[in-house]
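Trainee: coordinates only, no sequence provided:
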């Protein structure tokens, strides 16, 4: 995929070997423009903000980048109640108090199961989370902040202080400041669930909108996807779909996406699931000729349509 193809002097310091927490191979086909956006983000040490319809590959990009560079990946899933501190660390004060009370019992043991009871050491009650762990690593890391727009409007701006120099945060319970030796590569996804993100936050991001793949790109994605599944030893899908079935499925899938009135268009992941079912779910592959002729009900429509109104519209008649 050739991520970060710019001046070698500007590359982030690489670990001596691939990190143990580096994700496995990701069947991802980035465009040259997307590769350039990733490179700019790394070069400028700014977050990469991704937008695009569901299923276009925003989330999977982080895994692909981490694998390509050999770095660990941390995924921070954002909720409506998320605060920026939650991505740094958690301090379990209740567990510490529990241990203090437990050790007052003269008959209590020094261990409870596999856990050492030592309330004198605050580190036993600290757990560093996705962004906090990335700051503490001895090599660069990739951090995916997924669906940032779900959080409160103050969340993006609060996050900015962490993602700029001096790249540090303070652990209030210990009074220590943790400074990142290797600022993480941060990839942020947004679906605009609550409208536009704050302007100060947008100014500090590298922005990229991922277009839905064209037909030729989808065909390449299919090839990479099923090749990887075969390499992973998945017996159920070891034989890739035939060329005729792939072509017929692509034609029908793109016709479905071209329909007017659909609330949620099926994405790449839905297409791969659907094609896998066409090729392997029954005793024999679904007939490419039948798919081209639009004979009968649309097969396995439950893999493509996820909303009631779209489900009701599903069928060959709608795309004829």
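Mentor: The structure has been received and is ready for your questions. From a predicted model like this one, the values you see are computed outputs, not experimental measurements.
Trainee: when you work out contacts or count neighbours from here on, use the C-alpha atoms and nothing else.
Mentor: Noted.
Trainee: tell me which helix or strand the residue most central in space within the chain sits in.
Mentor: By C-alpha atoms, centre = their mean, the chain has its centre lying nearest to residue 59, at 2.9 Å. Applying DSSP states H and E as the criterion places residue 59 in helix 58-69.
Trainee: and that helix, what other elements does it pack with?
Mentor: Other elements packing on helix 58-69 under the criterion 3 or more C-alpha pairs under 8 Å, 6 or more residues apart in numbering; DSSP states H and E are strand 73-77, strand 142-146, strand 185-190.
Trainee: how does it look with 7 Å?
Mentor: Using 3 or more C-alpha pairs under 7 Å, 6 or more residues apart in numbering; DSSP states H and E, the elements in contact with helix 58-69 are strand 142-146.
Trainee: quick one, the strand it packs on and strand 73-77 angle?
Mentor: 20 degrees (axes from the mean of the first three to the mean of the last three C-alpha atoms, to 10 degrees).
Trainee: so which bits of the next helix-or-strand element following strand 142-146 are buried?
Mentor: Sequence-wise, the next helix or strand downstream of strand 142-146 (DSSP H and E) is helix 154-160. Using 16 or more other C-alpha atoms under 10 Å as the test for burial, helix 154-160 gives 155, 156, 157, 160.
Trainee: for stretch 270-283, same thing?
Mentor: For stretch 270-283, a neighbour-count test (16+ other C-alpha under 10 Å) marks 270, 271, 272, 274, 275, 276, 277, 278, 279, 280 as buried.
Trainee: same question, stretch 303-319
Mentor: By 16+ other C-alpha under 10 Å, the buried positions in stretch 303-319 come out as 303, 304, 305, 310, 314, 315, 316, 319.
Trainee: turn those residues into JSON lines, columns for secondary structure and distance to residue 34.
Mentor: As requested, these are exported to JSON lines (DSSP: H, G, I helix; E, B strand; the rest coil; distance: C-alpha to C-alpha, whole Å):
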{"residue": "303", "secondary structure": "helix", "distance to residue 34": "28"}
{"residue": "304", "secondary structure": "coil", "distance to residue 34": "26"}
{"residue": "305", "secondary structure": "coil", "distance to residue 34": "28"}
{"residue": "310", "secondary structure": "helix", "distance to residue 34": "31"}
{"residue": "314", "secondary structure": "coil", "distance to residue 34": "33"}
{"residue": "315", "secondary structure": "coil", "distance to residue 34": "35"}
{"residue": "316", "secondary structure": "helix", "distance to residue 34": "35"}
{"residue": "319", "secondary structure": "helix", "distance to residue 34": "32"}
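Trainee: below is an additional structure, to be compared with the one above:
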């Protein structure tokens, strides 16, 4: 089945091609892009499109690759042995399956999301090379080899916080999600809002992209922040004219806290707006 997006997820032609190419090649799909551009939602949409299960592994700075395979709970086994629990005779009772093991033994071909892989240490991707390539791993405690019943669709996201190893990159199909242009952003907004006033949308998008285009901005507002801002504009019944008003010393848009996330950007916006008025 070719991925074309879903009713709730607007995918560009380039993204659709990348997803289908990765599935055809049987390689992990490595997705990069600005925060808030829908990288994680892509895996959810892909699972929905394929009508299959989504298995999510959210990576933290303390996450180790071994946790994705399995962990041996030696502490619980020691405690049970002290209590005389007969379960201690089978070491398999103390093997905790990880997300990769869960994906490998799934009955139907699942979508496996490895989210924000760049949060982990630099060795994390290399520690998964063999498992993602061969789709199998060895459990030393039980002396068994776990093989994937069928190759899962693997989606890996990165916010580019650190460079990934070349050996890992060679095994992936890469795609960078470009920030949506105004036409595509309009379609994305239409998915989230029913009956939104077109004049309000037009003025809000003009204001949003004007902010993103400001030179020197430390944190550009993302798609998810635009959606939050529009929700607030609708909830507060803000008129479209307010967004285009330049009088009365207005320098920042109403409810700007949904868009601008630090004081440096607010001060920069106010400074540029003041210079523009002069």
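Mentor: Perfect, I can see it now. Quick caveat: nothing in here was measured; it's all calculated off a predicted structure.
Trainee: re earlier: give the buried residues for the helix holding residue 59 of structure 1.
Mentor: 58, 59, 61, 62, 63, 64, 65, 66, 67, 68, 69.
Trainee: same check on stretch 74-83 of structure 2?
Mentor: Buried residues in stretch 74-83 of structure 2, counted by 16+ other C-alpha under 10 Å: residue 77.
Trainee: which bit of structure 1 covers it?
Mentor: Aligned by TM-score structural alignment, stretch 74-83 of structure 2 falls on residues 93-102 of structure 1.
Trainee: next one: stretch 141-154 of structure 2
Mentor: Under TM-score structural alignment, stretch 141-154 of structure 2 corresponds to residues 173-186 of structure 1.
Trainee: ends of that stretch, what's the gap?
Mentor: Using C-alpha to C-alpha, to the nearest Å, the end-to-end distance of stretch 173-186 of structure 1 comes to 26 Å.
Trainee: could you do stretch 120-127 of structure 2 as well?
Mentor: End-to-end distance for stretch 120-127 of structure 2: 11 Å, by C-alpha to C-alpha.
Trainee: counterpart of it in structure 1, which residues?
Mentor: Going by TM-score structural alignment: stretch 120-127 of structure 2 matches residues 151-158.
Trainee: follow-up on the earlier one: any idea how far the helix holding residue 59 of structure 1 is from the chain center?
Mentor: Mean-position distance between helix 58-69 of structure 1 and its chain equals 8 Å (C-alpha atoms, centre = their mean, to the nearest Å).
Trainee: and if you look at stretch 205-212 of structure 1?
Mentor: With C-alpha atoms, centre = their mean as the basis, stretch 205-212 of structure 1 stands 15 Å off its chain's centre.
Trainee: which residues of structure 2 does it align to?
Mentor: So stretch 205-212 of structure 1 is aligned with residues 172-179, judged by TM-score structural alignment.
Trainee: residue 76 of structure 1 corresponds to which position in structure 2?
Mentor: So, by TM-score structural alignment, residue 76 of structure 1 is matched to residue 57.
Trainee: neighbours around its match, how many?
Mentor: 19 (other C-alpha atoms under 10 Å).
Trainee: hmm, what's the outermost residue in structure 2?
Mentor: residue 84 (45.6 Å).
Trainee: that one sits in which helix or strand?
Mentor: Residue 84 of structure 2 belongs to no helix or strand when elements are defined using DSSP H and E.
Trainee: against residue 95 of structure 2, how distant is it?
Mentor: The gap separating residue 84 of structure 2 from residue 95 of structure 2 is 19 Å, by C-alpha to C-alpha.
Trainee: what does stretch 142-154 of structure 2 contact?
Mentor: Outside stretch 142-154 of structure 2, the residues that touch it by C-alpha atoms under 7 Å, 6 or more residues apart in numbering are 23, 28-29, 91-92, 103-105, 109-113, 135-139.
Trainee: quick check: buried residues in it?
Mentor: The neighbour-count check on stretch 142-154 of structure 2 (16+ other C-alpha under 10 Å) flags 146, 147, 148, 151, 152, 153, 154 as buried.
Trainee: quick check, nearest of the residues you listed to residue 34 of structure 2?
Mentor: Nearest to residue 34 of structure 2 among these, counting by C-alpha to C-alpha, is residue 154 at 20.1 Å.
Trainee: coming back round to it: the residue nearest to the centre of structure 1 -> structure 2?
Mentor: Checking TM-score structural alignment: residue 59 of structure 1 goes with residue 40.
Trainee: that older thread, and the contacts of stretch 142-154 of structure 2, which of them are in strands?
Mentor: Mapping the contacts of stretch 142-154 of structure 2 onto strands (DSSP state E) picks out 29, 111, 112, 113, 136, 137, 138, 139.
Trainee: just list the residues touching the fifth one, thanks.
Mentor: Under the criterion of C-alpha under 7 Å, 6+ apart, the contact partners of residue 136 of structure 2 comprise 145, 146, 147, 148.
Trainee: where's it relative to residue 75 of structure 2, distance?
Mentor: 27 Å.
Trainee: spatially nearest residue to residue 52 of structure 2 (excluding sequence neighbours)?
Mentor: In space, and not counting its chain neighbours, residue 52 of structure 2 is closest to residue 110: 5.7 Å by C-alpha to C-alpha, 6 or more residues apart in numbering.
Trainee: how about residue 318 of structure 1?
Mentor: Using C-alpha to C-alpha, 6+ apart and skipping residues adjacent in sequence, the residue nearest residue 318 of structure 1 is residue 259, 7.6 Å away.
Trainee: just give me the match in structure 2 for that neighbour.
Mentor: Per TM-score structural alignment, residue 259 of structure 1 is aligned with residue 214.
Trainee: what is the neighbour count of its match?
Mentor: Applying other C-alpha under 10 Å, we find 14 other residues in the vicinity of residue 214 of structure 2.
Trainee: next: residue 218 of structure 2.
Mentor: Residue 218 of structure 2 - counted by other C-alpha under 10 Å - has 14 other residues nearby.
Trainee: who's in contact with it?
Mentor: residue 265.
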